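Asks: predicted model follows, preceded by the sequence.
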Amino acid sequence: MIGQEFYFAQRSPYFKGYAKQDTTFKDFFSDKQTALQGIMNNPAKEASRSGPSISYGGIPIAKIKLPAATAKKNNEVLSNLYKPIYIQHSSYSGEAVTPYSALENKTFTVTGWEILKEDENLCQTQVTLKDADGETVQWKIYGRRESGIAVFTKGYLEKLKQTWVNKPVYFIEESFAPSSFYNPLDKQTLNYAQGSKWQCTELTFLFDESFFGKLHLILRNDAQQEIAVQIDDRGSLDKQLSLFYIWSEEKYLAVKQKEKAAQEAALAKEESDKKQQQKDIKAYRESMIRQFGTANGNIIADGKVKMGMNQNMCEAAWGYPSDRIKTQVGAHVIETWFYYPAGSWLKFQDGKLVQIKE
């Protein structure tokens, strides 16, 4: 992780919940001695928000601006920007912490990564971070998840930009695609048109009543309509679109190419089956002609019968009967073949066809 750059997400100004708005970094260690005298009895105060924001369709958006990782030329005196505040828990206890508000909307480079303790239940890690001006702050991470903190690696943000921004985007064409979705930019529910084409114009954070801003792609179509797509495959309770419901142009073209290949394969199989069927019909007709002569063979090959045909010919033309009844009438043998469920039948006298009911 050394050399990675961490971006600390900005908190939402519209957060509504029971948690404190300003969370903290505990177990602060400075690169210089930090005096806590004189602030023991002062209440902790939230630092002022930092980072630019604009109004976007009535919703403030924190632009992702990643400052260049360049330190001050003169490092002799550092301002100790991340100096902790002291929180008094009781008459006998308190702790020095760094408020999250001092870190949000800023980028830090990881200069140290040390695992202090690791077992099957706990992994305790100490991370040293340095900002663009050379100021450092250390962060102890307890366990697998750190609540009240939202951190993105710069590499992840850059990969999202390279994948989506300034590139065509398509709504997926799948049976599970939604019929409509909620657009947080205009607070409207819009129809979901499968296969529709959009242009991704930016990657940004949108704020709602959640604790932190949420990463979104902003998409625009030819009608200049803009929508927001959340960078979260799990979607959201208000039915916003997520990455699960859009395709990159590369994915879209791959799907279309696969569909085209499948259609071509289906047409080729249909043509092959048709040719095989014609071949089989021809072979069957030639076989009937060899067995029963040209005239009768052609009739049988067409699935037809005529008066005077024998039982072998009729069976070749109509197939084996569902039932047959044989009776003796004087000196003649009368046999009737029944075909279900069509209700057709053939009557033979002494082995020759004498009556047809189609």
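Replies: The structure has been received and is ready for your questions. Numbers count the residues shown, from 1 in each chain.

Asks: going forward, measure contacts between C-alpha atoms and count neighbours the same way
Replies: Fine.

Asks: tell me the contacts of Glu5?
Replies: Thr107, Phe108, Thr109, Val110, Thr153, Lys154, Gly155 (CA atoms under 8 Å, 6 or more residues apart in numbering).

Asks: what residues sit buried inside the longest strand that the chain contains?
Replies: Looking across the chain with DSSP state E, the single longest strand is strand 107-118. Within strand 107-118, the residues scored as buried using 16 or more other CA atoms under 10 Å are Thr107, Phe108, Thr109, Val110, Thr111, Trp113.

Asks: hey, where'd the strands end up in the stretch 201-350 of the chain?
Replies: Counting by DSSP state E, counting those that start in this stretch, the stretch 201-350 of the chain has strands at residues 214-220, 226-230, 241-242, 246-248, 323-329, 332-339, 344-349.

Asks: I'd like the contacts of Glu5 as a markdown table, with distance to Glu271 appended.
Replies: Formatted as a markdown table, the contacts of Glu5 follow (distance: CA to CA, whole Å):
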| residue | distance to Glu271 |
| --- | --- |
| Thr107 | 62 |
| Phe108 | 63 |
| Thr109 | 63 |
| Val110 | 63 |
| Thr153 | 54 |
| Lys154 | 54 |
| Gly155 | 51 |
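
Asks: alongside the first one, take a look at this:
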Amino acid sequence: MKRLLPTLLGLCCIANAPAQFKVQSVLPHGAAPEKTAAAVYDSTANIRVGGDAAYYESLVGQRILFYPRDIHANLRPIAYFNFLAEQPAIIGIDTTWLRKPRKKVRPEDFRVDTLYSDVYNPRFFEHFGYGDITPLGCSLHEARGIGTLDYSGLTRSGWFTPAEAVEGQSFEILGIEQSKLEDSELLLFRLRDNAGKVLYWFAHMGEDETNLRDEYYPAVVEGLIGKYRAAYVGKDLFLTKRKPGAKGYVSEYFGLRANTMQGEETRLNFGTELRCTDIRLIGDGKGYAVPSFVFERKEDSAQLYIPLCRYPTPFGIEGYTIDRDRAFLDEVVLTPSEAVYAQRAEEARLREEARLQQEKEQKERRATLCRKYGKATAELILEGKVRIGMTREMCREAWGSPEDINRSSGSWGIHEQWVYGMNSYLYFENGTLASIQN
């Protein structure tokens, strides 16, 4: 019994979580699935909102990386409440005395309560005010009812997932399904972290087709980065055009805006040759750092970068709707330089063939005209000129067929007026050119 008392006192010191923070399980508990080999990512597009069931099923087995925050964004510490663990975690042990402690403590004198939380990697946050506790990848209204957030009041104290447990971390997608939560429809991502712990991410569903917002999850499929790395890094590419589905009008003459690695703004014209040198996480100074592709512009060796996509708004689901003429990798077409040069060589070959064919046809026509009308008349026809005394056939060879012919006949013979564009006229008397008006 003497040994029991210090133990009880130690339990009292550990008890730092009052009973009202106890969270009941809201998710079915089950054994984590066996680890499987990562599936090959068969797409050149990042994870999107508004997909159908088959699309999300195709993402199972992929890994996603939640964007880290930009170190220059000067954001407040954030805790998220829409990440829940499949297996509740012990967040505290509370010793409840059933009677006043006495010298000889008996088991019936106290009760030890273990407090659990479904929050993923729970940590206690004590905040008062708005903005420090938030959902990630969905709106506050959609996420109400998740976790331990007191949505109705201003107090945001409780057990939540710290930002660093998610931001910059990679997770395997075990499954995606729709979830009904109060009056909201959400997507429920079942994920597994590198330690094998299973968690659930409640995210925006994005089924509203009339929604004009740019909606981007604050995450990237790692397989996409692998595909881009293999296709672009170390390669020479031409900025060919924008993809047909890219939003906003962009002038083909002025091109797209981009930033150099020194932070200066520059222009990228279509037809510019670039060399991709690296992929880095680069932010815009306002929120997250997204995967960005570093390029060297061949014409002046300038170092610049193109972000993968528009930056998601911290910390919800909307992307910025401005800067429609800025370059984003998922909105442009980059063509390997060897393909462009091969196409140019083929076009040059076809032009040369056409030139040679045209020269051949001109020689043959010259010879034919010389045989029919003589060299002097043939030269005039080839120059597109007519003169008094030419026949109708000669004039047709020189000027082509007229737009209209006005014909009159009398005792003097047949009079014709050939009408051409731009107020040009030829007048024939009995089949011979008599006068020219232009």
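Replies: Great, that's in hand. This is a predicted model, so every value here is computed, not measured.

Asks: coming back round to it: helices or strands next to the longest strand of structure 1 in the packing?
Replies: When contacts are defined as 3 or more CA pairs under 8 Å, 6 or more residues apart in numbering; DSSP states H and E, strand 107-118 of structure 1 packs onto strand 5-8, strand 123-130.

Asks: next, count neighbours for Gly143 of structure 1.
Replies: Per other CA atoms under 10 Å, the neighbour tally for Gly143 of structure 1 reads 12.

Asks: sorry, that was for Thr163 of structure 1
Replies: 14.

Asks: go on, Glu361 of structure 2?
Replies: Using other CA under 10 Å, Glu361 of structure 2 has 12 neighbouring residues.

Asks: that one matches what in structure 1?
Replies: For Glu361 of structure 2, the aligned position in structure 1 is Gln276, judged by TM-score structural alignment.

Asks: quick one, what contacts its match?
Replies: Gln276 of structure 1 neighbours (CA under 8 Å, 6+ apart): none.

Asks: contacts only, for the counterpart of Arg344 of structure 2 in structure 1.
Replies: Arg344 of structure 2 maps onto Glu259 of structure 1 when the alignment is built from TM-score structural alignment. Neighbour list for Glu259 of structure 1: empty [criterion: CA under 8 Å, 6+ apart].

Asks: now do the contacts for the residue nearest to the spatial centre of structure 1.
Replies: The centroid of structure 1 falls nearest to Phe244 when counting by CA atoms, centre = their mean (2.2 Å). Phe244 of structure 1 makes contact with Asp232, Asp233, Arg234, Gly235, according to CA under 8 Å, 6+ apart.

Asks: possible to save these as a markdown table with distance to Glu315 of structure 1?
Replies: Shown next, in a markdown table, are the contacts of Phe244 of structure 1 (distance: CA to CA, whole Å):
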| residue | distance to Glu315 of structure 1 |
| --- | --- |
| Asp232 | 67 |
| Asp233 | 63 |
| Arg234 | 64 |
| Gly235 | 64 |
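
Asks: quick one: buried residues of stretch 332-339 of structure 1?
Replies: For stretch 332-339 of structure 1, by 16+ other CA under 10 Å, it's Ile334, Glu335, Thr336, Trp337, Phe338, Tyr339.

Asks: wait, Asp284 of structure 2 touches Asp70, no?
Replies: Yes - counting by CA atoms under 8 Å, Asp284 of structure 2 sits close enough to Asp70 to count as a contact (7.3 Å).

Asks: before we move on, back to that, of the contacts of Phe244 of structure 1, keep whichever come out buried.
Replies: Gly235.

Asks: contacting residues for Ser55 of structure 1?
Replies: Residues near Ser55 of structure 1 by CA under 8 Å, 6+ apart: Ile61.

Asks: helix/strand/coil for it?
Replies: Following DSSP: H, G, I helix; E, B strand; the rest coil, Ser55 of structure 1 is assigned to strand.

Asks: ok, now how distant is Pro13 of structure 1 from Ser322 of structure 1?
Replies: To Ser322 of structure 1, Pro13 of structure 1 is 81 Å away according to CA to CA, to the nearest Å.
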